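Engineer: need coordinates for the below:
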Amino acid sequence: MLPLQLRQLPFYCLLFLVTYLSVMPSVETPGFELSDKVLHFLAYLGLAVWAYFGFPKAGWKLALIVVLWGIGIELVQWQLPTRAFELLDILANSLGALAGWQIMKGLQRICPRLA
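Structural biologist: Coordinates of the predicted model:
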């Protein structure tokens, strides 16, 4: 097993936070109106970006794992009485993960020392 590197810590922390918030009962925040799908997109975009930083040699397989994680979370929500399964959430999660990964690949082409 490889030792945890400091550059991987933000990814694991964000993965824990996204997972925790995804399985806890949803909370309405008064005065805060932002589309649920935008939040899904941004959360998985962030996961993909930090995955790229944490595991720069992992390649597209790690992006696929982030996408599959989002699908898995939605399947878990299907079983929870306080959450709801939505195909559009899967789409938003997947698009966010793929967008984050592509952004990082593009940035690395511009600045190879990025990762």
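Engineer: from here on, just use CA atoms for contacts and neighbour counts.
Structural biologist: Fine.
Engineer: neighbours of the nearest residue to Val76 once chain neighbours are set aside, how many?
Structural biologist: Spatial nearest neighbour of Val76, chain neighbours left out: Val23 (7.6 Å); criterion: CA to CA, 6 or more residues apart in numbering. Val23 sits with 16 neighbouring residues when counted by other CA atoms under 10 Å.
Engineer: repeat that for Leu88.
Structural biologist: Neighbours around Leu88, by other CA under 10 Å: 12.
Engineer: just checking, it touches Lys37?
Structural biologist: Yes: counting by CA atoms under 8 Å, Leu88 touches Lys37, with 7.4 Å between them.
Engineer: what helix or strand is the residue sitting nearest the centre point of the chain located in?
Structural biologist: The centroid of the chain falls nearest to Tyr44 when counting by CA atoms, centre = their mean (2.5 Å). Taking DSSP states H and E as the criterion, Tyr44 maps to helix 36-54.
Engineer: Proceed likewise with the subsequent sequence, for comparison:
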Amino acid sequence: MVMWRTLEDLRRTWRPWFVVGFFALLALGLYLGMRPTPPPAAYSWQASFYHGGGIFALTLLSFLAFARWPWWLRAVLLSLVGVAVELVQSLHPTRSTDWHDIVANSTGLVIGLLLISGYQYVLRRQAA
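Structural biologist: Alright, predicted model coming up:
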């Protein structure tokens, strides 16, 4: 299909902006995760959504910005980001560490890695 090749061309063309977006989202996530007061969450599921959605978006942006990173490097670096946020939260008296956040981070990471793997599989099949 031509669509997959077009997406790959767009990824290459817009790569500098994806790099900026990746680091901007990383900085925002680190700021929100490490500041003394938590972001507002009216429901318990919202905190998990912040964690999982943030790591999911970072996973996709990391591929768009740094496509040559192997999957395991992407997984290790983004897992370390999630663990670092939880570690810093445990040091703030107004924040708390929650295992649900680690599970949400891991879920967002795995879903992102699966989408990237599927995309790369389709590209390899078309090239063959």
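Engineer: coming back round to it: now do the buried residues in the helix holding Tyr44 of the first structure.
Structural biologist: Buried positions in helix 36-54 of the first structure, judged by neighbour count with 16 or more other CA atoms under 10 Å: 37, 40-54.
Engineer: also stretch 21-34 of the first structure?
Structural biologist: Neighbour counts over stretch 21-34 of the first structure (16+ other CA under 10 Å) mark 22-23 as buried.
Engineer: give the aligned equivalent of Ala92 of the first structure in the second structure.
Structural biologist: Taking TM-score structural alignment, Ala92 of the first structure has Ala104 as its aligned residue in the second structure.
Engineer: for its match, what are its contacts?
Structural biologist: 48-49, 51-52 (CA atoms under 8 Å, 6 or more residues apart in numbering).
Engineer: and which of those residues is nearest to Leu7 of the second structure?
Structural biologist: Of all the contacts of Ala104 of the second structure, Gly52 has the smallest distance to Leu7 of the second structure: 24.8 Å, by CA to CA.
Engineer: now do that closest one against Arg68 of the second structure, distance only.
Structural biologist: 23 Å (CA to CA, to the nearest Å).
Engineer: with Leu113 of the second structure instead?
Structural biologist: For Leu113 of the second structure, the distance to Arg68 of the second structure - CA to CA - is 14 Å.
Engineer: all helices of the first structure, in order?
Structural biologist: 9-23, 36-54, 60-79, 87-110 (DSSP state H).
Engineer: so which of the ones you listed comes closest to Thr29 of the first structure?
Structural biologist: Taking the helices of the first structure one by one with CA to CA, helix 36-54 is closest: 12.0 Å.
Engineer: would you mind getting the angle between that closest one and helix 87-110?
Structural biologist: Put simply, helix 36-54 of the first structure runs at 40 degrees to helix 87-110, going by axes from the mean of the first three to the mean of the last three CA atoms, to 10 degrees.
Engineer: circling back to that earlier point, out of the contacts of Ala104 of the second structure, which ones does the first structure keep as well?
Structural biologist: Retained in the first structure: 48-49, 51-52, out of the contacts of Ala104 of the second structure (criterion both residues aligned by TM-score structural alignment, their matches' CA atoms under 8 Å).
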